[in-house]
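Enquirer: dropping the sequence and predicted coords here.
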Amino acid sequence: MLDGVGGESGAGGAGFAAAPAAEADPAPRRGRAVPSYVAAEAETAPLPRITVSPPPFPPKTATRTPLSRIGDLPMRVVYRIAAAGLAIVVAAAAAVVLLVLRAQPGEAPSRPIAAPSAAPPSPASPVAPPTLAASPPPVSAPERTAMEDALDDPRVPGEPERAKLGKLPGKPARVAGRIIDRRSRVHLPRLGGPWKRAAASPFRTRQVLPAAKGAGHRALIVSCPVPIEVQDDLRDTALLAARWTLNHQPRGATLSWVASQPAKYGRVLAYRVKYQVKGEKRSSMAAVALVEPPKAAKPALVFVSIPDAQRSRWRDINTLISRIRPMR
């Protein structure tokens, strides 16, 4: 409907009255007001009763032990705990090893502690601490002498008795001159053929015979300063020197005394040496002469040994012993 001015009707236009409810459109459009019977029915419907159910109980969780919580720790803490445990185990093992070593047999026992006196100390004097009992000094075995060792040697038959050297078998060699041993400060004869001079080392002079088949060693005459410990008695020094000459005899050699006599120059000791060569019993005649030169630091030694295969040369030992002279 048009108003008097000819304008269109509006929702809030002036001069229009509201239409009565009875004249409303029987088919309302979407968004229009709800019919009155629906509203009345809604107002008379009973409200639903609201009930509040109690909250459910929380589920029971298993009680966690301290060991089960290790997994919650950071790895650096776990590593530190493991390192500390390893250090404790190593220290305990070292302590056990130390105790075992201390308990090993053979260790010197600890010295006993002296018991304190039964009488109480006087009030004026201080209490003295317990003192260690003085242990006796260790007793060392007496030191053996060279002579004791020589006399206990089964190769040496004790000390020789005094006896003069007699003439030995054979024909003596001629004396072709003399040999001067300036180091030993002694003169000795140079024997002619079949003797000849040879390289002296480790001695100072040496004379030898041709090698004899099956003899076991070569006949020789040598000189040098006495190579053993000098004793107070020249007879003892001669015995030690004779024992030392076994180093230049076949292995397993033993000796037996033949003569022990003084000489103008010192001492003479003659002996027989017995040994085996390829299972055959053999022997040598030998002698040592100790010479005491006036200005020498120690005596000189002249040693001669001739095997039984050259028995015809044993008389040369008599020639040698009689012609030795010390240097002045």
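Expert: Received, thanks.
Enquirer: make it CA atoms for all contacts and neighbour counts henceforth
Expert: Will do.
Enquirer: hang on, K196 packs against A219?
Expert: No - counting by CA atoms under 8 Å, A219 is not a contact partner of K196; they are 10.9 Å apart.
Enquirer: those two - which one has more neighbours?
Expert: The neighbour comparison of K196 against A219 (other CA atoms under 10 Å) goes to A219, with 24 against 14.
Enquirer: next up, a second structure to put side by side with the first:
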Amino acid sequence: MRVVYRGLAVAAAVAAVVAVAVVVVLPSEPDEVVAGPVTAPPAAPPSSGSAPPATPAAASSSAPRGTPSPGASLAPGYTAMEALYADPRVPRLTRAVKRMAPLSPGKRFVKDPRTGLAVVRLPGPWKSYGAAPFTTKQVLPKQRGTSLRGMFVTCPLPIMEQDSPRDTALLAARWTLNHHPKGSRITWLASQPVGRGWMLVYRVTYGKRTSRAAVVVMDGGMSKPGLAFVTVPDSQRKQWRDIGRVASGVRVLG
């Protein structure tokens, strides 16, 4: 009987070893969570206006370069202009957009040595105001029940300069949406070269309300071009006439 029990014990030990071996050899189950493709931030830009760092190898293979679908997240490697064209808030600038009739800017100017530009000093009710984070700033009075009010500022170009002054102005206009209510969209009203730069006038729509705005990008001889930006909400529409004076009045410091 001892021999029988000993034989059974040996058999059990061998079976346990085989079971362990089977457990070790069997492949593990695949992970249930599969990592998806890495995408860049949405088309809405940071305030710099520049595209994400270029890593072309990671670019999306689902759409050809230069034709990303509007509003889609952009893979790294897209240029600033491709990001602009994919942004549904900013329509294409077509030849149908007219030039603005020139207006007399007046005789009073504000000098901005940081940009190398001089801009119109607007009459009352406009007032100079603490400029930061800009380099010059003029504002309309605050209104009860809203934080929106007219603003006219200058600063060194806050976005990436492009080869074309027109393209640089387009990116600058897109950047100004950071200073309008959430959900704002642009409609172009005027576009034309000015001096050593480009000017754009546009309407900004947010819900049932609108603002009129303009940007002028101009080379003032500094390391970066200068930007002049004005916006006035429809609640202060009497000052919309000043937008044309601003756009016509940007000069290079002599």
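Expert: Happy to help now that I have it. Every value quoted in this text rests on a predicted model; they were computed, and no experiment measured them.
Enquirer: thinking again about what came up before, spit out the residues that contact K196 and A219 of structure 1 alike.
Expert: V208, L209 (CA atoms under 8 Å, 6 or more residues apart in numbering).
Enquirer: which residues touch the aligned partner of V208 of structure 1 in structure 2?
Expert: For V208 of structure 1, the aligned residue in structure 2 is V139 (criterion: TM-score structural alignment). Counting by CA under 8 Å, 6+ apart, V139 of structure 2 makes contact with W126, K127, S128, Y129, R149, G150, M151, F152.
Enquirer: ok, so of the residues you listed, who is nearest N178 of structure 2?
Expert: Nearest to N178 of structure 2 out of these is M151 (CA to CA; 13.4 Å).
Enquirer: what's the burial count for the closest one?
Expert: As a burial measure, M151 of structure 2 scores 21 neighbours (other CA under 10 Å).
Enquirer: give me every residue that touches it.
Expert: Applying CA under 8 Å, 6+ apart, we find M151 of structure 2 in contact with K137, Q138, V139, L140, V230, T231, V232.
Enquirer: quick one, strands of the stretch 51-200 of structure 1?
Expert: Counting by DSSP state E, counting those that start in this stretch, the stretch 51-200 of structure 1 has strands at residues 175-181, 186-191, 196-197.
Enquirer: can you redo those strands as JSON lines with distance to E41 of structure 1?
Expert: Shown next, in JSON lines, are those (distance: least, CA to CA, whole Å):
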{"stretch": "strand 175-181", "distance to E41 of structure 1": "161"}
{"stretch": "strand 186-191", "distance to E41 of structure 1": "164"}
{"stretch": "strand 196-197", "distance to E41 of structure 1": "163"}
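Enquirer: ranking these by burial, who's on top?
Expert: Mean neighbour count (mean count of other CA atoms under 10 Å) peaks for strand 186-191 among the strands of the stretch 51-200 of structure 1, with a mean of 22.
Enquirer: against which helices or strands is it packed?
Expert: Applying 3 or more CA pairs under 8 Å, 6 or more residues apart in numbering; DSSP states H and E, one finds that strand 186-191 of structure 1 contacts strand 175-181, helix 315-323, strand 325-326.
Enquirer: and V258 of structure 1, which of the ones you listed is closest to it?
Expert: helix 315-323 (12.8 Å).
Enquirer: matching residues in structure 2 for the closest one?
Expert: Going by TM-score structural alignment, helix 315-323 of structure 1 sits over residues 241-249 in structure 2.
Enquirer: before we move on, the earlier item: can you say which of the helices and strands packed on strand 186-191 of structure 1 is nearest to L86 of structure 1?
Expert: strand 175-181 (78.4 Å).
Enquirer: quick test: name the residue nearest the centre of structure 1.
Expert: The C-alpha lying nearest the average C-alpha coordinate of structure 1 belongs to L101 (CA atoms, centre = their mean; 16.4 Å).
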